[in-house]
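Q: got a structure for you, letters missing:
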């Protein structure tokens, strides 16, 4: 059975048609190589209301920056995920990037996401009780990788995922998705539907959570999403990463070993999206 599955995947790969080829062929059934084991999606229906997901209004910074920082701190510590509104990315730019991931639209969108990312890093730094430039000074936003995702309508959404369970390797992910929905995050062992709004996550010494998430398939569609992954320079280098020294004390010792980017990425990409956290491999 395993050999048959391998041969089927190999034959599909050799067609070079990809999922687009399946869409163009107007398939009415999900091919076996994309089907999940029976019962995998038994928890598809969320048990927590989507309205419970924290929403941070960045316009409130002009009234009380401390209040916004506190909201972000609470959301990052308890959810590892929050949505932002009044974030400064023009609606016209958002609609253009959703309408089609084209070169000019991508460049314009990326400029706004870089600005928003810088602002979020400042607020997250302050939420950690540190000066606002600390995360940026650690090269947390040295690189921005913007990726467009296209999820075609699925004839049998109960048989497969759009994207399987995983957590991101970036410092922050800012996600834009259209109104189709499908994104879910894992909250206290229950999956929660996410209303389509930008979101962000951050990892640092277990204080802020990198949330597990997945994308369901849907008969409606296509679904479009654009993810902006903030990270350090992805080229191999000798920089060692670990817990922020200013956050450590006898009462709050480090929970992770130091590691280089090469060490982390090697294991992360070898592991694949298997529903486990690669960061746990470095836990002390």
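A: The structure has been received and is ready for your questions. Note that the coordinates shown come from a computational prediction; the quantities given were computed from them, not determined experimentally.

Q: Could you use CA atoms for every contact and neighbour count after this?
A: Fine.

Q: In three-state terms, label the spatially closest residue to residue 84 that is not a sequence neighbour for me.
A: Leaving aside its sequence neighbours, residue 84 sits nearest to residue 56 (Cα to Cα, 6 or more residues apart in numbering; 4.8 Å). At residue 56 the chain is in strand, as set by DSSP: H, G, I helix; E, B strand; the rest coil.

Q: so residue 56 touches residue 74, yeah?
A: No. Assessed by Cα atoms under 8 Å, residue 56 is found out of contact with residue 74, at 10.7 Å.

Q: A further structure is provided below for comparison with the first:
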């Protein structure tokens, strides 16, 4: 069974100026009617090179509690390396379709890794205007190179180099988030699986859309990860739900966008908030993003950290294996 890719649909749609009806969102979801236009949300921007650790911990704590999202600058990943990551990802999506299909998710495959289009069932059969590529990048024991592109030839080296830089940033962020909860630096990471924490890369490819006011790239959601570390390209698209409205998030060159995910909300017993967000698309330009989801191992149990629980603050979330959490969320079952 051949799956129609959004990149191919976009080519035809941009010729005739319309999009298939399954991509037209319900009126209460359409960007045209639900976005606060002309207002770009300045989510907190945090300088990770700030010399005052106490101030840094406080800034990240406030951003994670009030927003669930922030951007980091001076994070230590060279700008040239981020540009290389973007270049090889773009080159993969510009390959002939048959080359991309070589690493497509096999029919009936239950995992998420590989090249693909649709992720999960949606109400009334609606679809997101996006193709994607998923593959794990860390630790080595969980990597399956079957789902890594062979072309461009520098894809693997670039992604391995980026991952090595990212690990340091992730450990730093998790340590700062842990201190914000008045825990030891290592405790939050330990509550997520420690050194077995899985890094899952996704590349989102949102081709130009002739009716961007009617479609969405990715529907409103919170991430199932602990944190998500995201590199966008320069095309506006990320939106955050704040004060009952959808707002565009300001683009900052070479910044990393940090999403607090569901697992950190659970571990913190609700002190940190998982960010509710979605993605819009552009009429003329291709938008791309490179999120890396930091996930507990599938069998690892995640629940509120015992030190954060007391009579005045009882557990707000159940403790469960990460794979069971994912199953319930994807199938819209009670948690």
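A: Now that the structure is in, tell me what you want to look at. Everything numeric here is computed off the predicted structure, so don't read it as measured data.

Q: Could you tell me the TM-score of the two chains?
A: Here the superposed chains carry a TM-score of 0.84, computed using TM-score structural alignment, normalised by the length of structure 1; 255 aligned residues with a Cα RMSD of 1.8 Å.

Q: so how far is residue 89 of structure 2 from residue 132 of structure 2?
A: 10 Å (Cα to Cα, to the nearest Å).

Q: Contacts made by stretch 222-240 of structure 1 with the rest, please.
A: With contacts defined as Cα atoms under 8 Å, 6 or more residues apart in numbering, stretch 222-240 of structure 1 is touched by 98, 110, 113, 117, 139-153, 170-181, 258-262.

Q: Quick check: buried residues in it?
A: 223, 224, 225, 226, 227, 228, 229, 230, 231, 232 (16 or more other Cα atoms under 10 Å).

Q: Please apply the same query to stretch 264-271 of structure 2.
A: Buried, per 16+ other Cα under 10 Å, within stretch 264-271 of structure 2: 264, 265, 266, 267, 268, 269, 270, 271.

Q: right, and the second one touches residue 259 too?
A: No. Taking Cα under 8 Å as the contact criterion, residue 265 of structure 2 and residue 259 are not neighbours in contact, 11.1 Å apart.

Q: And the residue nearest to residue 47 of structure 2 when sequence neighbours are not counted, how close does it get to residue 272 of structure 2?
A: Excluding the flanking residues, the one nearest residue 47 of structure 2 by Cα to Cα, 6+ apart is residue 73, at 5.0 Å. Look at residue 73 of structure 2 and residue 272 of structure 2: by Cα to Cα, they are 21 Å apart.

Q: Looking at these two, which one has more neighbours?
A: Taking neighbours as other Cα atoms under 10 Å, residue 73 of structure 2 and residue 272 compare with residue 272 leading, 27 against 17.

Q: Now for the aligned residue in structure 1 for that one: which residues touch it?
A: Under the alignment by TM-score structural alignment, residue 272 of structure 2 pairs with residue 208 in structure 1. The contact partners of residue 208 of structure 1, by Cα under 8 Å, 6+ apart, come to 73, 76, 77, 78, 80, 201, 202.

Q: Specify which member of these is nearest to residue 123 of structure 1.
A: Of all the contacts of residue 208 of structure 1, residue 123 of structure 1 sits closest to residue 73, with 8.6 Å by Cα to Cα.

Q: Can you report how many residues lie near the closest one?
A: Neighbours of residue 73 of structure 1 under the rule other Cα under 10 Å: 22.

Q: Excluding residues flanking it in the chain, which one is nearest the counterpart of it in structure 2?
A: In structure 2, the residue paired with residue 73 of structure 1 is residue 61, using TM-score structural alignment. Among residues not flanking residue 61 of structure 2 along the chain, residue 180 sits closest, at 5.2 Å (Cα to Cα, 6+ apart).
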